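Engineer: Sequence unavailable; structure follows:
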């Protein structure tokens, strides 16, 4: 039997490298699009990208510069371009395929929803927010919608914060080890998250369920607040105590560690309504279980 082929765009990051390894373990043929020389096609070569996509069954676009930085003018431009231009390039390449992928899953972000402490934001009832991060997410999704690829189902995946042996866990664990693993700001802000393995499983599930269209939220059904998040991070490391960090101190500290306080102060309450209604079962639904699994695999 011919192996199924997936094309991963942006396969070098924390999520991309995990996806590449797991798809190979599941018996898929993996082709990649990226900036580095090891990729099967580079972003500046439209013909090579079309060739890589032609005959593939699934396209997963994870490309995008990390948002874990200060939002100065240069970084804002890089964050926007790395998402919108890559999506545009892929749209042109898919359109040029003789045998285009059946499904195109394009990263989006759960940050597209407003700051919400009053209720969960589902795909149908959620309210979009405002600000730079939301503007990027909207333009990103608009670019996917604009791609003229009638034979390919396009799904923007609104991904919550992804947990695994990299990504956001690194700074949170470092803070906890330094004794600064207490609640951040009010501590009541919601933290929507998903284990990287469940993200992979959600991608495969969406691919296999042709009835799923439009944006799909990828988040555990059990978000926690920041106070519980930091408590669980401390427990997973065996650190008994963490000093709370007021918002003003976070603002000062964020400049030093070159990141945005929005990453920890915005209340993200993302509900995976479409996945749950379609019968998706999470392997790591609770944060305590997910953190213990991550600590064990380290």
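Structural biologist: That came through, no problem. Please read these numbers as outputs of a predicted model, since none were measured by experiment.
Engineer: C-alpha from now on. contacts and neighbour counts both.
Structural biologist: Will do.
Engineer: and the end-to-end length of stretch 163-178?
Structural biologist: Taking C-alpha to C-alpha, to the nearest Å, the first and last residues of stretch 163-178 lie 20 Å apart.
Engineer: For the residue lying closest to residue 57 once chain neighbours are set aside, give me its contacts.
Structural biologist: The shortest distance from residue 57 to any non-neighbouring residue, by C-alpha to C-alpha, 6 or more residues apart in numbering, is to residue 101 (4.5 Å). By C-alpha atoms under 8 Å, 6 or more residues apart in numbering, the residues touching residue 101 are 53-59, 94, 151-152.
Engineer: Out of those residues, who's the most crowded?
Structural biologist: Top of the contacts of residue 101 by neighbour number is residue 53, holding 29 neighbours under the definition other C-alpha atoms under 10 Å.
Engineer: So that residue sits against residue 95, correct?
Structural biologist: No: counting by C-alpha atoms under 8 Å, residue 53 stays clear of residue 95, with 10.1 Å between them.
Engineer: Name the surrounding residues that touch the host helix or strand of residue 48.
Structural biologist: For residue 48, the element it lies in under DSSP states H and E is helix 46-53. Outside of helix 46-53, the residues within contact range by C-alpha under 8 Å, 6+ apart are 7, 31-33, 40-43, 59, 89-90, 92-94, 96-97, 100-101.
Engineer: And here is the other one:
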């Protein structure tokens, strides 16, 4: 297949590139700076989101588009400027993807658009599947809802659309190195109450689940891209400690996180128990269904 990736140079995008190329697919990366993409056999770059760039002219026949572009939600604090960048980057890139699809002939069969489990809001008690309804109105839930509404516009062109609701992706990059750092220096422990859920997933399973969304015609709408066995923050930390042979003993109080990170601290002090029902019902077999084996693979 010929698969186009927007956001292909990021942490998740690079793992996805490797997976698709390994399987023999042709991959095109949409990028503002073609020099950042090391083109090679079956991998090329096409410029987009720059003045006078017309990516649709250079794409040819495309089977699928994966859009995981957008400003990182990680950072020190969510300032007004940062929050504006987070939401506008997702709306802008998704709107441009839909525009490109409208210009393409033939159309791709499927758009797999990035999303997040933040859609469900935060809860220590509830369990969420793709069928769960939510009235959450916190910042992340609002961003995700608007993001998915923008992607839904692709359906008017007859393109099957999937919202890939990613959890906390574990790999050599992303959030895990910062989460593991306190343990490496001997001061690891629960964050806040430790009772908040962590809807984690290994990056290898992320790549395969995004490919599943492309290949399985019965999947449309939301797809939870999480592992089948979420854990609470206290257990997550204990597992890091076991894998690294380091103690799990020093709590990080909620007020400290709020003082340091402001509104962004809610992402760490709260969570959601998310179950990937559609992936499981499709028969997908996880590489890393359990947290300890996932962390063993990454941290050792």
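Structural biologist: Received it, and whenever you're ready, just let me know what you need. Please read all numbers here as calculations on a predicted model, not as lab measurements.
Engineer: Return the residues in contact with the most centrally placed residue in the second structure.
Structural biologist: The second structure has residue 166 as the residue nearest its centroid, 3.9 Å off, counting by C-alpha atoms, centre = their mean. Neighbouring residues of residue 166 of the second structure by C-alpha under 8 Å, 6+ apart: 114-117, 206, 224-226.
Engineer: Tabulate these (CSV), appending distance to residue 173 of the second structure.
Structural biologist: Shown next, in CSV, are those (distance: C-alpha to C-alpha, whole Å):
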residue, distance to residue 173 of the second structure
114, 18
115, 19
116, 18
117, 19
206, 14
224, 21
225, 18
226, 17
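Engineer: What segments of the stretch 201-300 of the second structure are strands?
Structural biologist: Applying DSSP state E, counting those that start in this stretch to the stretch 201-300 of the second structure gives strands spanning 221-225, 231-232, 273-274.
Engineer: ok so, going back, go through the helix holding residue 48 of the first structure and flag the buried ones.
Structural biologist: Within helix 46-53 of the first structure, the residues that count as buried by 16 or more other C-alpha atoms under 10 Å are 46-53.
Engineer: what residue of the first structure matches up with residue 6 of the second structure?
Structural biologist: When the first structure is aligned by TM-score structural alignment, the residue opposite residue 6 of the second structure is residue 9.
Engineer: what about that match, neighbour count?
Structural biologist: Using other C-alpha under 10 Å, residue 9 of the first structure has 28 other residues around it.
Engineer: And it, how close does it get to residue 71 of the first structure?
Structural biologist: Residue 9 of the first structure is 24 Å from residue 71 of the first structure, where distance means C-alpha to C-alpha.
Engineer: Burial check on residue 44 of the first structure, number of neighbours?
Structural biologist: 12.
Engineer: Could you check which helix or strand contains it?
Structural biologist: If you go by DSSP H and E, residue 44 of the first structure is not part of any helix or strand.
Engineer: Give the equivalent position in the second structure for it.
Structural biologist: When the second structure is aligned by TM-score structural alignment, residue 44 of the first structure is paired with residue 50.
Engineer: Tell me how far its match lies from residue 300 of the second structure.
Structural biologist: To residue 300 of the second structure, residue 50 of the second structure is 41 Å away according to C-alpha to C-alpha.
Engineer: for residue 152 of the second structure, same thing?
Structural biologist: Applying C-alpha to C-alpha, the value for residue 152 of the second structure to residue 300 of the second structure is 41 Å.
Engineer: rewinding a little: just give me the closest of the buried residues of helix 46-53 of the first structure to residue 285 of the first structure.
Structural biologist: When the buried residues of helix 46-53 of the first structure are ranked by distance to residue 285 of the first structure (C-alpha to C-alpha), residue 53 comes first, at 33.2 Å.
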